[in-house]
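**Student:** Provide a 3D model corresponding to the input given below.
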Amino acid sequence: MSKILVSGGMGYIGSHTVVELFQAGYTPIIVDNLSNSNIKILDQIEKIIDTRPDFYEFDLCEEKKVEEFVKQHADISGIIHFAASKAVGESVEQPLKYYRNNIFSLVNLLQAYKGKPINFVFSSSCTVYGEPDTLPVSESAAIKTATSPYGNTKQIAEEILAETANASSNYQVIALRYFNPVGAHASALIGELPLGVPQNLLPYITQTAIGKREKITVFGGDYDTPDGTCIRDYIHVVDLAKAHVAAIRLLEKGNPNGNYDVFNIGTGIGYSVLEAIKAFEKGSGKPLNYAIGSRREGDVIKVWGDVQKANTELNWKAELGIAEMMTSAWAWEQYLNETGF
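**Tutor:** Next up is the predicted model:
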C-alpha cells in the first residue's frame, strides 16, 4: 500500500482524510504538532478503522526535524498538506504567526523531498477568489487581493507550488480550493473540535443547541441576498476527505493537465446563514437562539463553486447534502457532551 504523509492529520479535515485514505487502501502517516488538535483524536481514528496510524508529533516549521523525518520515510509517495493556522481574525491580529507557520512548513516539506518523485495535494481555499465577479465561481476566475493574511498565505502557497512544479517534474501537484467544510463522520467519533470560541458557523450552532453558548450572532442581515445574510457553499467533510483521495489517485495515474492543477471542491449550491440555521433546526428538532448582529469586516457576501471540473476530471462528486451535514454535526456534538471528550 502506498504511504501518504498527512500533515495536520489530527485536525478536522485531516482526521477524516486519514480515515478515507485507509479505507481506500493507502497507509496514512500523520505529522501534527497538536497546536490546534487533540491527541485523543488518534484513539478515535483507531476506533473507526481498527488500526492505529503512525503518528509523529513535531512542528513542520522546524527544518531539521522535517529533514530527519524524510530520511526515515523515504518510501512516502504522496503528501496531503493540511498543517496551517486557519483563523481569519487571528491572522489579522498576528500576521507573522501565519506567514511563518503556513509558508515555512510548506517550503520545508518541498525542500526536504527535493529530488524525490512526490505527489502533493495542497489544502487551499475558495478564499483566493475573494468576492467573485460571477457565480458560480470557476477555477479560471481571477485571483483577488486577499482580505486577510490567512487568505494571502493560501495565494502565496499556490504560487510556490506552481513555480516548484514548473521547475521540477518530480513534483506532481494538485491544489484543492474548497469551500465551507461542515459535518462529521457517520460514526460520530470524529468531527470539528474547535479550541476555545468556534471560528466557524456550524460548531457555534451545535454548541448553542447543546447549551454551551447562549446564542448565535449572525453577522449582518442587510446584505444583497434573498434573506439578507451571507451565502456559502457548504460541503460535508467526508465528501471533502474523499476528494483528497481522488486527487492522490489522479496524480498516481498522471494528470493529463500537467504537473500543477487546481480544483474547486464544493457542492455547487449556496445556502445562506439563516438557511443553514433552519436546516439544523429541522434536522435536530432543536430550536436555536440567534440574533442578527452587525456585519463582520472581511466577510464575502456570497460565494459558491462551479465544481464541474472536479466532477469530470477528478472523478469526484459531493454525495451528502445539507441534511446530512447538520445531523452528523449534531450527533458529534452530542457525543462530545455525553463522553466529556
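
**Student:** rest of the way, CA atoms for contacts and neighbours
**Tutor:** Fine.

**Student:** Count the residues that sit near Tyr99.
**Tutor:** 20 (other Cα atoms under 10 Å).

**Student:** what's stretch 82-93 in contact with?
**Tutor:** Applying Cα atoms under 8 Å, 6 or more residues apart in numbering, the contact partners of stretch 82-93 are 6-9, 13-14, 32, 97-98, 101-102, 105, 122-123, 148-151, 199.

**Student:** And stretch 276-293, by the same measure?
**Tutor:** With Cα under 8 Å, 6+ apart as the criterion, stretch 276-293 contacts 205, 208-209, 214-221, 322-323, 326-327, 330.

**Student:** Equivalent analysis for stretch 60-74, please.
**Tutor:** Residues from elsewhere that reach stretch 60-74 (Cα under 8 Å, 6+ apart): 33, 58-59, 100-101, 104-106, 108-109, 112-113.

**Student:** what's the burial count for Glu297?
**Tutor:** For Glu297, using other Cα under 10 Å, the count is 9.

**Student:** can you tell me how far it sits from Ala276?
**Tutor:** Per Cα to Cα, to the nearest Å, Glu297 is found 21 Å from Ala276.

**Student:** what do you get for Ser15?
**Tutor:** On the measure of Cα to Cα, Ser15 and Ala276 end up 24 Å apart.

**Student:** Compare those two and say which is more crowded by neighbours.
**Tutor:** With neighbours defined as other Cα under 10 Å, Ser15 and Ala276 compare such that Ser15 has more, 27 against 21.

**Student:** mind listing the helices in this structure by residue range?
**Tutor:** 12-23, 40-49, 63-72, 88-93, 95-99, 105-112, 149-167, 201-210, 237-253, 273-284, 308-313, 322-339 (DSSP state H).

**Student:** Now the second one, please; I'll put the structures next to each other:
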Amino acid sequence: MAEASSSATYVLVTGGAGFIGSHTVLELLKQGYKVVVVDNLCNSSDIPLRRVEELGGLKDNSIPFHKVDLGDLEGLRGVFRQYKFSSVIHFAALKAVGESVRKPLNYYRNNITGTLNLLDVMIEFDVKNIVFSSSATVYKADPEGKPLREDSPLGCTNPYGRTKLYMESIIRDVTDAEHGWNAIMLRYFNPTGAHVSGRMGEDPKQIPNNLMPYVSQVAVGKLKEVHVFGTDYNTRDGTGVRDYIHVMDLAEAHVAALKRLPDNHGYEVFNLGSGTGQSVLEMIDAMSVACGHKIPYVNDPRRPGDVATVICNPDKAAGELGFKVSRDLKSMCEDLWRWQENNPNGFTQE
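**Tutor:** Predicted structure coming up:
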C-alpha cells in the first residue's frame, strides 16, 4: 500500500480480529472512521474482518490488515510508516485466566512487551491518543458485593489481571511523562452477546473459560452440561452474581472513548457494565428461553478465589463519557444464540 496522504488519518486497532476488537472495528466503520487492524491471529483468524466488510457493505480485503505481532518492533514500525494514525485502540493481549496461571511468563512477555513496543512506536511517530482494553479483573472484589467504582481497591488474583493492571500503570506513566498524551482505560466486566446479524460473535479456540460461551456451546450440543461452581453463596439463588454487558454496547463505548480523547483530559479510567448483576442460574434460564429448550447443568463445589458478587458502578461512564448500556439480558442471549446456532463451530465451518 502506498504512503497515506497527509490528510488521511486512521485509527489503529490492535487485536482487531478478536471478539471485542472486531465488533469495535465494525462500529468504527459505521461511524465513519478509517481503520487499520493489526493482529497476530494467535487466538483468531481474519474471517471476522471479512464478516465486518460484509456487514459494512465493503469490498473484500478493503479493511487494511497486517498480521504483525506486537513483539515484532520492526514490523510494527512498518505499519506506522504506511499510515498516519490519529489514535490507537489497544486490544491485543492473551486473555485466558486459567492459562495465565499455568503459563505466567507467556502472559507477562506477550502482554507487557507488546504494550511497551506499541508505546515506543507511538512516541516515535508522535501518536499520543490511546484507548486501552482493560478489565474488571484489576479490582479486589468487594466482600459485601457493593458495586465497584473506578477508585475501588485494586487487587488481582491471577497473572492475566496483573498484566492488565501493569499495562494500565505503564500507560499512565507515559501519559504523565509525555506532554500532550491522552489515554482512556476501559475496565469492562463480563462481555457477552454477539452482533444482531448472527454473522459475528465469540469463537473460543478451546473449551470456554467464561460462563456464557460455555452455556451457548451446551445449548447447541457441543458440550454436555454447564458446571455451576458453588450454590451456597449469599445471593438470591445461591449462585455467583456477575455484571454482563453486550459486546455491541462495548463497541459503542470504545467509540465514545475515542471521541473524548482530543478533549485533552490526560489519563482517565472508566468502568463499563450495566450496574446490575445476574446469577449463574439466571443466565442459564435466560439462554434456555432464547434457544427454546432447557440447558442441562450440574452443581459443583465452589472454585478457589471465586466470590459471591461482582458488579459495576457505571455512573462515571454515564456522566463523563456519555455512555450507558442500551441492550438488555434478553438481547444478549438472543444475539448470542443466533450466532451460536448459525455458527456451531465458530468461524470454522467444519
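
**Student:** And the TM-score between them?
**Tutor:** With the length set by TM-score structural alignment, normalised by the length of structure 1, the two chains reach a TM-score of 0.95; 336 aligned residues with a Cα RMSD of 1.5 Å.

**Student:** before we move on, back to that, adding distance to Leu189 of structure 1 as columns, could you present the helices of structure 1 in CSV?
**Tutor:** CSV is the format used below for the helices of structure 1 (distance: least, Cα to Cα, whole Å):
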stretch, distance to Leu189 of structure 1
helix 12-23, 10
helix 40-49, 6
helix 63-72, 29
helix 88-93, 27
helix 95-99, 30
helix 105-112, 29
helix 149-167, 29
helix 201-210, 15
helix 237-253, 13
helix 273-284, 18
helix 308-313, 28
helix 322-339, 7
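
**Student:** Would you mind saying which of the ones you listed lies nearest Leu193 of structure 1?
**Tutor:** Among these, the nearest to Leu193 of structure 1 by Cα to Cα is helix 12-23 (6.8 Å).

**Student:** Superposed on structure 2, what's the mean shift for the closest one?
**Tutor:** For helix 12-23 of structure 1, the mean deviation from structure 2 after alignment is 0.3 Å (mean Cα distance after the TM-score superposition for structure 1).

**Student:** Packing partners of that helix?
**Tutor:** Counting contacts by 3 or more Cα pairs under 8 Å, 6 or more residues apart in numbering; DSSP states H and E, helix 12-23 of structure 1 is packed against strand 3-7, strand 27-31, helix 40-49, helix 237-253.

**Student:** how about the ones you listed in TSV, adding distance to Phe280 of structure 1?
**Tutor:** Below are the helices and strands packed on helix 12-23 of structure 1 laid out as TSV (distance: least, Cα to Cα, whole Å):
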stretch	distance to Phe280 of structure 1
strand 3-7	31
strand 27-31	32
helix 40-49	25
helix 237-253	16
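
**Student:** What lines up with Leu105 of structure 2 in structure 1?
**Tutor:** Residue correspondence to structure 1 (TM-score structural alignment): Leu105 of structure 2 is matched to Leu96.

**Student:** what's the aligned partner of Arg303 of structure 2 in structure 1 in contact with, if anything?
**Tutor:** Matched by TM-score structural alignment, Arg303 of structure 2 corresponds to Arg296 in structure 1. Contacts of Arg296 of structure 1 were listed using Cα under 8 Å, 6+ apart, and they are 219-220.

**Student:** Show me what counts as buried in stretch 192-209 of structure 2.
**Tutor:** Neighbour-count burial for stretch 192-209 of structure 2, counted by 16 or more other Cα atoms under 10 Å, picks out 192-196, 198-204, 208.

**Student:** cool, stretch 240-253 of structure 1 as well?
**Tutor:** Buried residues in stretch 240-253 of structure 1, counted by 16+ other Cα under 10 Å: 240-251.

**Student:** Could you measure from the nearest residue to Met326 of structure 1 once chain neighbours are set aside over to Gly321 of structure 1?
**Tutor:** Leaving aside its sequence neighbours, Met326 of structure 1 sits nearest to Phe280 (Cα to Cα, 6 or more residues apart in numbering; 5.2 Å). Using Cα to Cα, Phe280 of structure 1 is found at 12 Å from Gly321 of structure 1.

**Student:** Identify the residues contacting the equivalent of Trp316 of structure 1 over in structure 2.
**Tutor:** Residue mapping for Trp316 of structure 1 onto structure 2 gives Phe323, with TM-score structural alignment as the criterion. Neighbour list for Phe323 of structure 2: 253, 256, 317 [criterion: Cα under 8 Å, 6+ apart].

**Student:** what would those look like in CSV with distance to Val35 of structure 2?
**Tutor:** As requested, these are exported to CSV (distance: Cα to Cα, whole Å):
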residue, distance to Val35 of structure 2
Ala253, 17
Ala256, 16
Ala317, 24
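
**Student:** so Tyr178 of structure 1 touches Val128, yeah?
**Tutor:** No - between Tyr178 of structure 1 and Val128 there is no contact under Cα atoms under 8 Å: 10.1 Å.

**Student:** Next, count neighbours for Ile216 of structure 1.
**Tutor:** For Ile216 of structure 1, the neighbour count with other Cα under 10 Å is 20.

**Student:** Setting aside sequence-adjacent positions, which residue approaches it most closely?
**Tutor:** Leaving out its chain neighbours, the residue that sits closest to Ile216 of structure 1 by Cα to Cα, 6+ apart is Tyr290, at 4.4 Å.

**Student:** So which bit of structure 1 is stretch 130-140 of structure 2 matched to?
**Tutor:** Aligning stretch 130-140 of structure 2 against structure 1 (TM-score structural alignment) gives residues 120-130.
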